[in-house]
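Student: any chance you could fold what I've pasted below:
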Amino acid sequence: MSRKKFLSSIIDKCDNYPIIFTTGYTCREAYNIRDAANHFYMVGSMGMASSIGVGLALNINKPVIVVDGDGSLLMNPSNLFMAATLDTKNLIHIVLDNGSYDSTGGQPTIANDFNFEKIAKSIGYERAITVNKLNEFEAIIENELLDLSGPVLISVKISNEKTHPGGRIELSLEQIYKRFNEFVVNM
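Tutor: Alright, predicted model coming up:
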């Protein structure tokens, strides 16, 4: 399955909740699928999407969705420990795993040497699931949005096909922050 299909589903299913998209092609493709005020695009901060997600999850009582990539999560895996240790019951951490640093030229990651599901479970995530079918993912995300007994990690195996994510994000960092902050405050 393609990243675009999973991103489209995430955007549709989570449109009432804050979503933090990791840097690179993931945030660019999300922006080009459908830009919205509930989207926080991590422009230029690889490995930090889950840090923002954990901080937000500690401060609101609604689901917080983090859309990470395998390369980005491997850049800063300590965020898994932070999410598991702190009270982030409302954190839904989605890892789109294509086994490559797609945004920087498609170099392979070391994700094949790691099982994100097993790692998350072993450090204290309430649930960790690996999926590769869209219908499986959609059933899980719908349930997790109602459950809020996480943190939960959903590792999504996506294809490594070379697709263009669309144009760059045409919002300034300040615009992204202000719009997202207003969305969160008014939820």
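Student: when you work out contacts or count neighbours from here on, use the C-alpha atoms and nothing else.
Tutor: Fine.
Student: give me every residue that touches Glu126.
Tutor: By Cα atoms under 8 Å, 6 or more residues apart in numbering, the residues touching Glu126 are 149-152.
Student: what sits closest to it if chain neighbours are left out?
Tutor: Gly150 (5.1 Å; Cα to Cα, 6 or more residues apart in numbering).
Student: do the same with Ala128
Tutor: In space, and not counting its chain neighbours, Ala128 is closest to Leu153: 4.6 Å by Cα to Cα, 6+ apart.
Student: next, count neighbours for the one you found.
Tutor: Leu153: 24 surrounding residues under other Cα atoms under 10 Å.
Student: for it, what are its contacts?
Tutor: Residues near Leu153 by Cα under 8 Å, 6+ apart: 92-95, 117, 120, 125, 127-129.
Student: so it sits in a strand?
Tutor: Yes: the assignment for Leu153 by DSSP: H, G, I helix; E, B strand; the rest coil puts it in a strand.
Student: report the separation between it and Val64.
Tutor: Leu153 sits 12 Å away from Val64, taking Cα to Cα, to the nearest Å as the criterion.
Student: what is in contact with those two at once?
Tutor: Both Leu153 and Val64 are contacted by Ile92, under the criterion Cα under 8 Å, 6+ apart.
Student: is the most centrally placed residue in the chain in a helix, a strand, or coil?
Tutor: Centroid-nearest residue in the chain, with Cα atoms, centre = their mean: Val67, separated by 0.8 Å. Counting by three-state DSSP, the backbone at Val67 sits in strand.
Student: here is a second sequence; please produce its structure as well for comparison:
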Amino acid sequence: MINSNDGLKEIIRYCNNYPVIFTTGYTCRSAFNINDKDNHFYMLGSMGMASSIGAGIAMCSNNKVIIVDGDGSFLMNPSAQYTISSMKLSNIVHIVFDNSSYESTGGQDTNSNYFDLCKISISAGYEKAVIVNSLTLFTEEIKKSLESDNGPVLILCKTKNKAKNEIGRRVDISPELIYKRFSKFCKKQIVG
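Tutor: As a prediction, the model looks like this:
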């Protein structure tokens, strides 16, 4: 298992030229605290909708779109995978941090241990789904996915829960500002 903050650092490092949608909860809080950037869209609520937002952006782009989900939000909206596949959105890299819990709402268990999320994604039509348990493998899969034309791709990363000192402050910029700067980034980078 890896520390999700280490995984987020790798995403931010390698995906700074792509739109990145971070799911709600500790994922967006951690990304914001690690390195806030204009290409980041932070889901402040609407659990399960990061993949739907990513699909909408990918429809308008020839470039990669990165979706960063948690296992709870991924399981909340599995139909988005079918939409992504049926629309042939080969430019999506869908990363799921799986710690088997709804960590930011109290640590309740998710059902991720009862389902093979990679098999679900493949059956939904994803071109590739891989599970990683180390930071080295995670980084390798990010690089491969960004270089490949075959997608959509799921990278399922097994993570451990955060220590209290790893959570960081809440996103303290308004949803309107998040939208405006992300939209500006997308207009410059995404279409074409």
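Student: and the TM-score between these chains?
Tutor: Laid over one another, the chains give 0.98 as their TM-score (TM-score structural alignment, normalised by the length of structure 1), with 187 aligned residues with a Cα RMSD of 0.9 Å.
Student: coming back round to it: check the gap between the residue nearest to Glu126 of structure 1 and Glu182 of structure 1 for me.
Tutor: From Gly150 of structure 1 across to Glu182 of structure 1, the span is 25 Å (Cα to Cα).
Student: so between these two, which is more surrounded?
Tutor: Between Gly150 of structure 1 and Glu182, Gly150 has the larger neighbour count (other Cα under 10 Å), namely 22 against 12.
Student: in three-state terms, how would the counterpart of the more buried one in structure 2 be classified?
Tutor: In structure 2, the residue paired with Gly150 of structure 1 according to TM-score structural alignment is Gly151. In three-state terms, and counting by three-state DSSP, Gly151 of structure 2 is coil.
Student: please report how far Gly151 of structure 2 lies from Asn113 of structure 2.
Tutor: In terms of Cα to Cα, Gly151 of structure 2 sits 25 Å off from Asn113 of structure 2.
Student: wouldn't Phe97 of structure 2 be in contact with Asn5 here?
Tutor: No: using Cα atoms under 8 Å, Phe97 of structure 2 is not in contact with Asn5, being 10.2 Å away.
Student: more neighbours: which of the two?
Tutor: Using other Cα under 10 Å as the criterion, Phe97 of structure 2 and Asn5 rank with Phe97 on top: 25 against 19.
Student: quick one: the helix or strand hosting the more buried one to structure 1 mean distance?
Tutor: Secondary structure assignment for Phe97 of structure 2, by DSSP states H and E: strand 92-98. Strand 92-98 of structure 2: mean distance to aligned residues in structure 1 after superposition is 0.3 Å, counting by mean Cα distance after the TM-score superposition for structure 1.
Student: give me the range in structure 1 that that strand lines up against.
Tutor: Using TM-score structural alignment, strand 92-98 of structure 2 corresponds to residues 91-97 of structure 1.
Student: just the strands in structure 1 please.
Tutor: Per DSSP state E, structure 1 carries strands over the ranges 19-21, 39-41, 64-69, 91-97, 100-101, 107-108, 127-131, 152-157.
Student: and the second one, what other elements does it pack with?
Tutor: Read it as strand 39-41 of structure 1. strand 19-21, helix 173-185 (3 or more Cα pairs under 8 Å, 6 or more residues apart in numbering; DSSP states H and E).
Student: can you tell me which of these is most buried?
Tutor: For these, the largest average neighbour count (mean count of other Cα atoms under 10 Å) is found in strand 19-21, namely a mean of 27.
Student: how much does that one stray from structure 2?
Tutor: Compared with structure 2 after fitting, strand 19-21 of structure 1 has a mean deviation of 0.1 Å; criterion: mean Cα distance after the TM-score superposition for structure 1.
Student: look at Ala30 of structure 1 and say how many residues are nearby.
Tutor: Look at Ala30 of structure 1: counted by other Cα under 10 Å, it has 26 neighbours.
Student: if I pick it, what's in contact with it?
Tutor: For Ala30 of structure 1, the contact set (Cα under 8 Å, 6+ apart) comprises 4, 7-8, 11, 21.
Student: which of those residues sits closest to Asn143 of structure 1?
Tutor: The closest of the contacts of Ala30 of structure 1 to Asn143 of structure 1 turns out to be Ile11 (Cα to Cα; 15.6 Å).
Student: run through the helices of structure 2 in chain order.
Tutor: 4-14, 26-35, 50-59, 71-76, 79-86, 117-124, 135-147, 175-189 (DSSP state H).
Student: adding distance to Gly168 of structure 2 as columns, could you present those in CSV?
Tutor: Output for those, formatted as CSV (distance: least, Cα to Cα, whole Å):
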stretch, distance to Gly168 of structure 2
helix 4-14, 11
helix 26-35, 6
helix 50-59, 21
helix 71-76, 20
helix 79-86, 29
helix 117-124, 28
helix 135-147, 21
helix 175-189, 18
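Student: which one of those helices lies nearest to Asp109 of structure 2?
Tutor: Of all the helices of structure 2, helix 71-76 comes closest under Cα to Cα, at 8.8 Å.
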